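Undergrad: This is a predicted model, with the sequence first.
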Amino acid sequence: MPLMPSPTKTSFPIRCAGMDVGSNALRLAIAEFRSPTQYEILERVRAPVRLGESVFKTQRIDPATMEAALDAFRSFRRKMEQHGVVVHRAVATSATREAKNRAAFLERVRSETGLDLELIQGTEEARLVALGVKTKISLERGLSMILDVGGGSSEIALVGHGEILIVESHDVGAVRLLDRAGKGSPEKLLKMIHATLRSARFPILDYFKRRKLQRLVGTGGNIETIATLASTNGAAKGSGSERPPTRVTVPRLRKLLSQLAKLSPAERVEHFGFKADRADVIVPAGAIFEYVATRVRAREIWVPFVGLVDGVLIDVAQAAGAEGMKQLEVSQTRNAAVAILKKYDPEPKHAQRVSTLAASLFDQLKPMHGLGKRDRLLLEIAALLHEVGNFIGPNGHHRHSFYIIAQTPILGLTDDELMIVANVARYHRKAPPDMSHEGYRDLSEGDRERVRVLAAILRVADALDHDHRQRVTAVRAKQRGSELRLKLRTRGDMTLDEWSVGDKGDLFQGEFGLKPVVSGRE
């Protein structure tokens, strides 16, 4: 049965909402978009519900916190209805992701408020933050680093000439650091936080021992509060989320941290007007920014006053109304896959050629399979990574590929898409998809069908470079009766290609009802 692509087009102007279900607070932003890049914020709401406080101690969302979160979501839902929101996206980060009772929490949110929370990995969080940052700060020149410090984790994205190159996610966040540091005087806590940071591994920071960083960008409510404090000489009047970007010098940051560390959270509220749920975490968050800035030798931190919720808004608008606006994100996803390929395969030319041939076959067979652009991207990535399992060993390398891909977040892919890619890569050889296979069995029925179709195409593409010599540079496919005839643009003899396509064509014949055969040169 053909599978139909799912995107729905919506015309502008359109009202969208984004929700960030974080470890320290829940945030809602509602905006009217005149185009995928032009919008006006209509309302922002922050609910001080600290999911991470119980999760990082007990691995569960406690009953009182769950009820507070549900109350906040009901309020968010009413706000969305009042503003006439058409589309929305709600993302949940580390605290919800790590909670052992997350399934019960997600189900209660869905049944009692009608909202679907999407659990995202750190790589997706970093991508969304970068979308928001780009609306305020140009990242087109040189190397930029975006550091987003949340309650449970910190995401670091390295951006080169406007494209995300590397993403790292670390379970070092303000609430988690505060919990690890324990109790004691504020100054003692700061020393313990510094010790914790020095023991943490941030591989991406080593990249700048001999390289120059153009700019360090900081996001999150804590650095916004610090920036506001730095610019108003002692009166922190909120983040000023629609403010233009500002900069905080690293010496000024250190001085403020030293001043704040001498005060208790209650004294910070009294002296600076901090919110209670900001007063205790601002020092550990600031320490993370100071540590990273020192490691990369940054003199200042740019603060754009945007965050994850802004990126979610933009992503919603682009998905709803302008598929073409996602081209940059698609290219970044491909780049991320190529980076993983090169990490595991010192000779990536075979995988790159197979990916090109698979994409070509996908396009030519579109009338038969009915899949969309997103499925094409998943096929390309699966083709790029289908042999990374050789890094572990050649025997059963298709299964090794599955496990490596399934455990390696890829920028721009959802968890479900990552599992599709892992399964397609697994089935590039040997046994076809089967319900006895755990990774395949766990997919939805629609995703299982996608895997079968994409794996069938991948097997044929892989067969066309069986000897890993990239002799076949192009393929043209045409149906003739019960056969799919392949004309090849190739160098040298085609005997091996004919045998290999015949040997690996069973899955394709089963899915498409056509036997693939090499019929000559193009």
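TA: All right, it came through fine. Residues are numbered from 1 along each chain as shown.
Undergrad: From here on, just use CA atoms for contacts and neighbour counts.
TA: Fine.
Undergrad: Mind telling me what element the most centrally placed residue in the chain is part of?
TA: Residue closest to the mean C-alpha point of the chain, counted by Cα atoms, centre = their mean, is residue 124 at 1.4 Å. Residue 124 belongs to helix 122-133 when assigned by DSSP states H and E.
Undergrad: by contact count, what packs against that helix?
TA: Counting contacts by 3 or more Cα pairs under 8 Å, 6 or more residues apart in numbering; DSSP states H and E, helix 122-133 is packed against strand 143-149, strand 154-160, strand 163-170, helix 308-321.
Undergrad: Put this next to the previous one:
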Amino acid sequence: MISSVSRPDRGSSFSKITEIVNPNQQESAVTIAALDLGSNSFHLVVARAVSEMSFDVLLKEKMMIRLGDAVSKLGYIDEFHIKLVIDSIRSFRTLAESLGAGELVALATSAFRDAENSSEVVDLIEDETGVSVSVISGSKEAELIFKAISTSVSFHDEVVMCADLGGGSLELMIGTQSELLWAHSFNLGVGRLTAKFLQRQDELSAKDIQKMRRFIHETLLPYQDVASSFSPAALVGSSGSLLNLGRIAVSYLRPNIDPKLLEDLNQVSVKRSALKLTGRKIIKSNAQERLAIPGLDPKRVDIIQAAVLVLDELMQMFGFKAITLSEWALREGIILSELEGYESLSEGIDSIRHASVMGVTKRFAWNSFHAEQVAKLALALFDQTVSLHGMSETERELLFYGALLHDIGEHIAMEDHDRHSAYLIENSLLRGFTPQEKWVLVCLGRFHRRGNPKPDFAPFDRLDADWQSMVVKLAGILRLADALDRSHEAVVNSIRVAIEKDHITIYLDADGDFELESFGLRRKRSLFEQTFGTRVTLGLD
């Protein structure tokens, strides 16, 4: 059953939504559908909440509508596109309902803002589909996008600029991990620019390029000083066009890359030099030639040139040498905004990476008592053996998360659970981690129990020599920590490590019998001993 209702006040600015009532839905499951009615395409995400900062995506669907093209030419939404919009939303609503979504939040952006008849179309959509659409301002759009990006990508304690390049507009946002400091919406969407400057031409002339670049520059220029005053240290980009440029550049740099690695580019950084190389190729080619470019989305073949010029001008004006990519954008921001109202989901976790890891552990019937004990012991071992391993806080944090995740494979089976852990980690969405960091976590899951890390394990082979060395060191430490809770009873309260020339002694403060821990250490100490050239024994404080 579907009915329009007034929303309870949960800190949201939206006055009404559509509630989807599913009698078979479990009361404890918070499932929300977000519908982003963009200028290029419509996107649906249906997600089940894990916490305020984490959710499982149940479904993603996209339809290329190109509504912005019609509005740019006509100034309004014509009958053909009205029917297309209504049919699409009706299909999306059916999908959301089938997955038990308790809420469907539909937001419209630039094309609806520009259309003379948007109010009439919004009313017609609700009459025909039962879905209530809110047309949001550019500033609200930027706020929601920033919420998504800052929950998906680690800013590493810096002020960053975020750019979301859609079909109708470019949203620029500047902020820290926890606060949006400045935002502005520009009419520099790729569909809008293509309609304005290409005018049915198959390829750009030098004059076209000059005119479009000048227009982009002059549009951004009045805001250059105020944006620069925040001294953003890095650029983060989201949405289809920027992700596609990143995918093209990565494909160019690594022509033999496993296509699976291109499916999720979250937290991947691409240098401007690589973007310029592929960008020149895109700009100089006709549509047929562009279709042959590895990584290019065929549905973006006619708008990708505008994306090249917007990104290049933006990076040039603000001096950015690379862009980090975010897979999350407006639709995920909608989900996160809605989840903020559910007190039952709040856990006080303010780290993207921590929230993401905890979301994965909950998904797979996690033994929190053992995992947290192993994490505590692993950090104690790390801190007291710095003179041996020489690693930094970065590696320490990865060890912590690897310890929390190491046994999630038991969700599948106890036997070979190390392999199952690696599989689950590799195939889970871990936000805030670079691909290399995620591969480290996969390797820690795989090698926390037995075996030596080696190139026949694909995630290990993807890492360069320095990262591989890190994995070996961290795996050695994790094995010791895991051994010191072999009973899964947390009998070890604390440890003290005494380091001698070719020998270390781990002194235990333990409650009761720790024979299982002693046995476990004898079985699992060899990797640490081989790696650091030292013997390991136990003592009792």
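TA: That came through, no problem. All values derive from a computational prediction rather than experimental measurement.
Undergrad: Drop the TM-score for these two in here.
TA: The TM-score (TM-score structural alignment, normalised by the length of the first structure) is 0.57; 325 aligned residues with a Cα RMSD of 3.0 Å.
Undergrad: how close does the residue nearest to the centre of the first structure get to residue 11 of the first structure?
TA: Note on residue 124 of the first structure: its distance to residue 11 of the first structure, by Cα to Cα, to the nearest Å, is 26 Å.
Undergrad: what do you get for residue 426 of the first structure?
TA: 40 Å.
Undergrad: what do you get for residue 506 of the first structure?
TA: Distance of residue 506 of the first structure to residue 11 of the first structure, given as Cα to Cα: 44 Å.
Undergrad: So for the two, which residue has more residues nearby?
TA: Per other Cα atoms under 10 Å, whichever of residue 506 of the first structure and residue 11 has more neighbours is residue 506, with 18 against 11.
Undergrad: What span of the second structure is stretch 69-84 of the first structure aligned with?
TA: Mapped onto the second structure using TM-score structural alignment, stretch 69-84 of the first structure covers residues 85-100.
Undergrad: Please apply the same query to stretch 19-28 of the first structure.
TA: Residue span in the second structure matched to stretch 19-28 of the first structure, by TM-score structural alignment: 35-44.
Undergrad: now the end-to-end length of the matching stretch.
TA: First-to-last residue span, stretch 35-44 of the second structure, Cα to Cα: 5 Å.
Undergrad: what residues does that stretch touch?
TA: Taking contacts as Cα atoms under 8 Å, 6 or more residues apart in numbering, the residues outside stretch 35-44 of the second structure that touch it are 33-34, 45, 59-69, 92, 104-112, 166-168, 191, 330-331.
Undergrad: Which residue in the second structure aligns with the residue nearest to the centre of the first structure?
TA: Checking TM-score structural alignment: residue 124 of the first structure goes with residue 140.
Undergrad: first vs last residue of stretch 288-306 of the second structure, how far apart are they?
TA: End-to-end for stretch 288-306 of the second structure, by Cα to Cα: 17 Å.
Undergrad: Just the buried positions in that stretch, please.
TA: 290-291, 293, 295-297, 300-306 (16 or more other Cα atoms under 10 Å).
Undergrad: Which one of the residues you listed is nearest to residue 521 of the second structure?
TA: Using Cα to Cα, residue 295 comes nearest to residue 521 of the second structure of those, at 48.1 Å.
Undergrad: what's the closest one in contact with, if anything?
TA: 244, 247-248, 251.
Undergrad: Just send those residues back as CSV, with neighbour count and secondary structure too.
TA: Converted to CSV, the contacts of residue 295 of the second structure look like this (neighbours: other Cα atoms under 10 Å; DSSP: H, G, I helix; E, B strand; the rest coil):
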residue, neighbour count, secondary structure
244, 19, helix
247, 24, helix
248, 23, helix
251, 20, helix
